[in-house]
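> need a structure here:
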Amino acid sequence: MLRILARQTNISSFNMTPIIDIVFLLIIFFLLVCQFIVAENFDVTVPDNISSGQPAPDADQQITTVTVMPDDTGRSIYAVGSEIITGKSREDISCTIAAQIDTQLQHLRRRKRVVCLRIDKHISFRDSQYALAGVSQSTATDLKLAVTKQKFEK
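The predicted structure is shown next:
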C-alpha cells in the first residue's frame, strides 16, 4: 500500500522559465515598437468645406507632416512629425523645420519627398508662413495641404 501512495504523490513539474522568457521578450518588443510608431496626435482643426479636397494618400507613400497649431495661450506651436519645435525664435523656426524635414526625407528618392502641411484654421498666415518657409528650404518636392471636404459643426 505504501508503494501505491508513493507512486501517486510524484507530481510532474512543468518548467515555466522558457515561457516567462518569451513573454518578457514580447513585452519588451511591443514597448519598443510602440515608441517608434508615434503618430501625429495633435488636435488640429483643419479647414473644412473645401470642394477641391482630395482623399488621403495611399499608405505606401511616406509623408512627412508639418503641423502648426495654437497652444493654450494662443501662441503657435510647430511640429515636424511627432517632434514639437520649442524654444526657438521665429527666425530660427523655418531653418529648424527644414532641417527636420530633410532628416525624415533623406532616405527617400527625390520625386517621393512629400510634405503634408496641417495648419489649424484658427492660425493666421503670419504664423503659418514660417512653416511654409521651412518646407520651401527643405528638399521636399511636393506639398499637400490638409483640409476636409465636409463642413463640421461644433
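
> CA only for contacts and neighbour counts going forward, please
Noted.

> So what's the residue count around T45?
Using other CA atoms under 10 Å, T45 is surrounded by 17 other residues.

> helix/strand/coil for it?
Assigned state for T45: coil (three-state reduction, DSSP: H, G, I helix; E, B strand; the rest coil).

> One more, please, to line up against the first structure:
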Amino acid sequence: MKIPTRSQDRGFAFNITPLIDVVFLLIIFFLVASHFIRNENLEQIDLPFASQGKDDEDSPRRLVITVMPGGDLMSGMTITTATDFEQQLLRLIDQHGAAATELRIRADRSVSYSKVEPLLLTAARHGVTRVRFSVLKP
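Sure thing, here's the model as predicted:
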C-alpha cells in the first residue's frame, strides 16, 4: 500500500536570519541609547571657572548632587530634597564606608553659598571628607 504524500510546494522561501540580526542590533542600540539618556543632565547649568583642577573618572562610591539656579537639588535626573539627599548619602556610607564615599557638588555659578552649605554640613555630620566641586577650566 502506497502512503499518500503531500506535494512539497513550499511557495516563496524567506530567510529570516538577517531579520533576526537586525532585531538584535536594534535591541543593543536602544539599550546603549537608554544608558546615555540616563547619564545625561536634565538641565544645563553654568559651572564656575577655576584656575586649576583635575579630571576624574566615574566612581560607584560617588554621589553627584546638582544645585540648580533656583536652589533646587537634583540627583541624577530627578529633583530631590535635603532629606532624600541625606538618605542617598547614608546608603553609600553603609555600602562603602564614610572614608571611601565621595560627594560631588555641581552648583550653578549664580547659586549662593547658603544653598550649598547644608550639603557640606550633612556630609561633615556623617563623616564624609571627600567633597569635590565640579568646575570648568578657563
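
> Geometrically speaking, which residue is the centre of structure 2?
Ranked by distance to the mean C-alpha position of structure 2 (CA atoms, centre = their mean), the top residue is N39 at 3.6 Å.

> which residues does that one contact?
Counting by CA atoms under 8 Å, 6 or more residues apart in numbering, N39 of structure 2 touches G76.

> Helices of structure 1, start to end?
Secondary structure of structure 1 (DSSP state H): helices located at 2-8, 17-36, 90-105, 125-137.

> how about the ones you listed in JSON lines, adding mean neighbour count and distance to V114 of structure 1?
Written out in JSON lines, the entries for the helices of structure 1 read as follows (neighbours: other CA atoms under 10 Å; distance: least, CA to CA, whole Å):
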{"stretch": "helix 2-8", "mean neighbour count": "8", "distance to V114 of structure 1": "71"}
{"stretch": "helix 17-36", "mean neighbour count": "11", "distance to V114 of structure 1": "20"}
{"stretch": "helix 90-105", "mean neighbour count": "18", "distance to V114 of structure 1": "8"}
{"stretch": "helix 125-137", "mean neighbour count": "18", "distance to V114 of structure 1": "10"}
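
> Rebuild the ones you listed as CSV, extending it with distance to T45 of structure 1.
Rendered in CSV, the data for the helices of structure 1 read as follows (distance: least, CA to CA, whole Å):
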stretch, distance to T45 of structure 1
helix 2-8, 70
helix 17-36, 25
helix 90-105, 21
helix 125-137, 14
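
> looking at these, which is closest to K144 of structure 1?
Minimum separation from K144 of structure 1 across the helices of structure 1 (CA to CA) falls at helix 125-137, 10.8 Å.

> Distance from that closest one to the middle of the chain?
How far helix 125-137 of structure 1 lies from its chain's middle: 20 Å, per CA atoms, centre = their mean, to the nearest Å.

> again, but for stretch 41-48 of structure 1
Relative to the mean C-alpha coordinate of its chain, stretch 41-48 of structure 1 is positioned 14 Å out (CA atoms, centre = their mean).

> Same question for stretch 123-130 of structure 2.
Chain-centre distance of stretch 123-130 of structure 2: 22 Å, with CA atoms, centre = their mean.

> One more: stretch 11-22 of structure 2?
38 Å.

> Okay, now it: how far is its last residue from its first?
Stretch 11-22 of structure 2 has its terminal residues 25 Å apart, counting by CA to CA, to the nearest Å.
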